[in-house]
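how would this look folded up:
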Amino acid sequence: MNGTNPASLPAMVYIVGAGPGDPDLLTVKAQKLLTQADVILFADSLVPRQMLGGVRPDAEIIRTANRTLEDILPIMIDRVKNGRSVVRLHSGDPTLYGAVYEQMRRLAEAGVDFEIVPGISAFQDAAAKLKVELTVPELVQTIILTRISGRATSVPSREELAGLAAHQASLCLYLSARHVEKAQEQLIAHYPPETRVAICYRLGWPDEKIRVVPLEKMAQVTREEDLIRTTLYIISPALGTEATARSGLYNPEHSHLFRKSK
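Below you'll find the predicted structure:
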């Protein structure tokens, strides 16, 4: 991104996924919007400043970590109604734990047009850095994205972690580090204690840490290394496994519409 200028954008709100924190993982569309927007609102506690490296020098930058939705929405609505383009920059993908539903609803009520631009989620970046596939043939074919109930958000009883863990799928646990002992207790009731867990702290940030430990050490390592904020856990049979089964997709013995078996 070079920050030189840009053709103007239509006056609307662009709800943009910043990815986990690495500017190189922004989508091309997200980069273009950031270089062109008149106004950028970003959650500075979750999105590092480095994501704004190519914005226009005259862009209005508004930090939102200390603001409520009631503070943020009037700003976005006002700027759009005054003919300015607004990027609302969210960490990861805005549709996953991004609290975007309430923003979209109120923007629609105010007659303000908006667009959602997806971003890479932390679980995708984590799997790439761990060099694993979370869906290994004959081992695990399901990915569950979830969280444990916290102070700000309660999880419906039908989605409690203990019930989801019973599937022994690749489970990606967001927003749960402050309740890690409770999470470990519920997980270990279904996964073997030696199951590998990746503790992924501030992925894409300069102080990123990834620790792979047995499930029985998940809470201990989290506390010892103070990995509380912006932490993702991946619990999966695919971690630390040398799988021998293979997909039929590129198997010479498997035929499909575009290829006959050999």
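
only C-alpha atoms from now on, for both contacts and neighbour counts.
Noted.

shouldn't Ala165 be in contact with Gln184?
No: applying C-alpha atoms under 8 Å, one finds Ala165 not in contact with Gln184, separated by 10.5 Å.

Thr146 against Ala169, yeah?
No: taking contacts as C-alpha under 8 Å, Thr146 lies outside contact range of Ala169: 11.9 Å.

so what touches the longest helix seen in the chain?
Criterion DSSP state H: the longest helix present in the chain is helix 69-81. Applying C-alpha atoms under 8 Å, 6 or more residues apart in numbering, the contact partners of helix 69-81 are 11-13, 39, 64, 85-86, 103, 106-107, 110, 112.

again, 6 Å this time
Identification of contacts with helix 69-81 by C-alpha atoms under 6 Å, 6 or more residues apart in numbering yields 11-12.

in a strand, Ile144, correct?
Yes: using DSSP: H, G, I helix; E, B strand; the rest coil, the assignment for Ile144 is a strand.

also this sequence, please, to line up against the first:
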Amino acid sequence: MSPVTFVGAGPGAADLLTVRATRLLAEADLVLYPGTYLDPDVLGHCSPAADLVDTQGLDLDQILAHLVDGQRAGRRVLRLVSGDPSLYSALTEQTRRLDAASVPWTVVPGVPAYAAAAARIGRELTVPLIAQSVVLTRTQARSTAMPSAESLTAFAATGATLVLHLAITRVRELLAEVEPSYGPDCPAAVVHRASQPEELVLIGTVADLADKVEEAGLRQAAVILVGRALAREGGDSFLYDPARDRSLRA
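The predicted model follows:
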């Protein structure tokens, strides 16, 4: 029997799925999808004969029942997750339960939302001499507690480019928290529903971005980016330096 397949649905656009993902969607008999974050056009890749289950109103046990029962019935079961399964997808708790039920599973990556957001604003998140690290994180509100060592203040102190997921409702207090490290004039941006028809891009600074977010009334499905790398200033990569000895491969 086929394993349950977890597939990254990308940031939302139906044409930002991988070729493998679209093939698997077309072959699936049962597709579970996150209706809150997914552009319905993505489901256009599914077979008309497939059963489609929106998981936004289901708890973990109900989702697992669909996955396990479907796979044991010999159906090709596909679990769509928004973005990429490696980030905030609940992959770990679902696959632990599938292991306990002796149900095989596999994972297909997708385009992560932060990558789509960076592409939309035309920015590289790692710029020589400015930032060579990216911190992908979230904050706690009505959600799972954050590990005690992973404070936003500590991450901001590194000067890395910050990407905040699941944090748009707290944007004002979060920007105030990072301002001492980045400064009020540091570039910042919000991309709401990147690549989807409802996409909205807000460009500003640490000092004024919260005003723009609140004026737009954004409450979910947005990525916040903060860092000096967004200014498109900095040095040049040694990789392409004319003085580099290209006879060496390492």
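
so what corresponds to Val86 of the first structure in the second structure?
Here Val86 of the first structure is matched to Val77 in the second structure, going by TM-score structural alignment.

so which residues of the stretch 1-150 of the first structure form helices?
28-36, 69-81, 100-109, 122-130 (DSSP state H, counting those that start in this stretch).

in TSV: those, plus mean neighbour count and distance to Leu161 of the first structure.
Shown next, in TSV, are these (neighbours: other C-alpha atoms under 10 Å; distance: least, C-alpha to C-alpha, whole Å):
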stretch	mean neighbour count	distance to Leu161 of the first structure
helix 28-36	20	33
helix 69-81	16	29
helix 100-109	14	23
helix 122-130	18	17
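
out of these, which is closest to Leu232 of the first structure?
helix 122-130 (7.4 Å; C-alpha to C-alpha).

what residue of the second structure takes the place of Ala219 of the first structure?
By TM-score structural alignment, Ala219 of the first structure lines up with Ala210.

tell me the contacts of its match?
Ala210 of the second structure neighbours (C-alpha under 6 Å, 6+ apart): 171-172.

now do the same for Val107 of the second structure: its match in the first structure.
Per TM-score structural alignment, Val107 of the second structure is aligned with Ile116.

nearest residue to its match in space, ignoring adjacent ones along the chain?
Using C-alpha to C-alpha, 6 or more residues apart in numbering and skipping residues adjacent in sequence, the residue nearest Ile116 of the first structure is Ile15, 4.7 Å away.

so what's the residue count around the corresponding residue of the second structure for the one you found?
Applying TM-score structural alignment, one finds that Ile15 of the first structure aligns to Phe6 in the second structure. Using other C-alpha atoms under 10 Å, Phe6 of the second structure is surrounded by 25 other residues.

go ahead and confirm Phe6 of the second structure touches Trp105.
No: at 7.5 Å, Phe6 of the second structure and Trp105 do not qualify as touching, with contact defined as C-alpha atoms under 6 Å.

where do the strands of the first structure begin and end?
13-17, 39-42, 60-63, 86-90, 114-117, 143-147, 170-174, 196-201, 209-214, 231-235 (DSSP state E).

as CSV, those strands with distance to Lys29 of the first structure would be great.
Below are these laid out as CSV (distance: least, C-alpha to C-alpha, whole Å):
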stretch, distance to Lys29 of the first structure
strand 13-17, 9
strand 39-42, 15
strand 60-63, 19
strand 86-90, 12
strand 114-117, 8
strand 143-147, 25
strand 170-174, 26
strand 196-201, 26
strand 209-214, 28
strand 231-235, 26
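
show me the one of those strands that comes nearest Phe258 of the first structure.
Of the strands of the first structure, nearest to Phe258 of the first structure by C-alpha to C-alpha is strand 143-147, at 28.2 Å.

off-centre distance for that closest one?
Between the centre of strand 143-147 of the first structure and the centre of its chain there are 11 Å (C-alpha atoms, centre = their mean, to the nearest Å).

strand 170-174 and that strand, what's the angle between them?
20 degrees (axes from the mean of the first three to the mean of the last three C-alpha atoms, to 10 degrees).

where does strand 143-147 of the first structure end up in the second structure?
Under TM-score structural alignment, the match for strand 143-147 of the first structure is residues 134-138.

who touches that stretch?
Contacts for stretch 134-138 of the second structure (C-alpha under 6 Å, 6+ apart): 160-166.

which of those tops the neighbour count?
Top of the contacts of stretch 134-138 of the second structure by neighbour count (other C-alpha under 10 Å): Thr161, with 27 neighbours.

separation between Ala149 of the second structure and Phe155 of the second structure?
Note on Ala149 of the second structure: its distance to Phe155 of the second structure, by C-alpha to C-alpha, to the nearest Å, is 10 Å.

of those two, which one has the most company?
The neighbour comparison of Ala149 of the second structure against Phe155 (other C-alpha under 10 Å) goes to Phe155, with 19 against 8.

map the more buried one across to the first structure for me.
Match for Phe155 of the second structure (TM-score structural alignment): Leu164.

got the contact list for the nearest residue to Val140 of the first structure once chain neighbours are set aside?
Using C-alpha to C-alpha, 6+ apart and skipping residues adjacent in sequence, the residue nearest Val140 of the first structure is Ala169, 5.9 Å away. Neighbour list for Ala169 of the first structure: 140, 142-143 [criterion: C-alpha under 6 Å, 6+ apart].

please apply the same query to Ile130 of the second structure.
229, 234.

one more time with 8 Å
Here Ile130 of the second structure is in contact with 228-229, 233-235 (C-alpha under 8 Å, 6+ apart).

need those residues in JSON lines (columns: neighbour count and distance to Glu215 of the second structure).
Compiled in JSON lines, the contacts of Ile130 of the second structure are given as follows (neighbours: other C-alpha atoms under 10 Å; distance: C-alpha to C-alpha, whole Å):
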{"residue": "Arg228", "neighbour count": "23", "distance to Glu215 of the second structure": "24"}
{"residue": "Ala229", "neighbour count": "25", "distance to Glu215 of the second structure": "26"}
{"residue": "Glu233", "neighbour count": "12", "distance to Glu215 of the second structure": "29"}
{"residue": "Gly234", "neighbour count": "14", "distance to Glu215 of the second structure": "32"}
{"residue": "Gly235", "neighbour count": "10", "distance to Glu215 of the second structure": "36"}
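
Val190 of the second structure and Ile203 touch, don't they?
Yes: counting by C-alpha under 8 Å, Ile203 is a contact partner of Val190 of the second structure at 6.6 Å.
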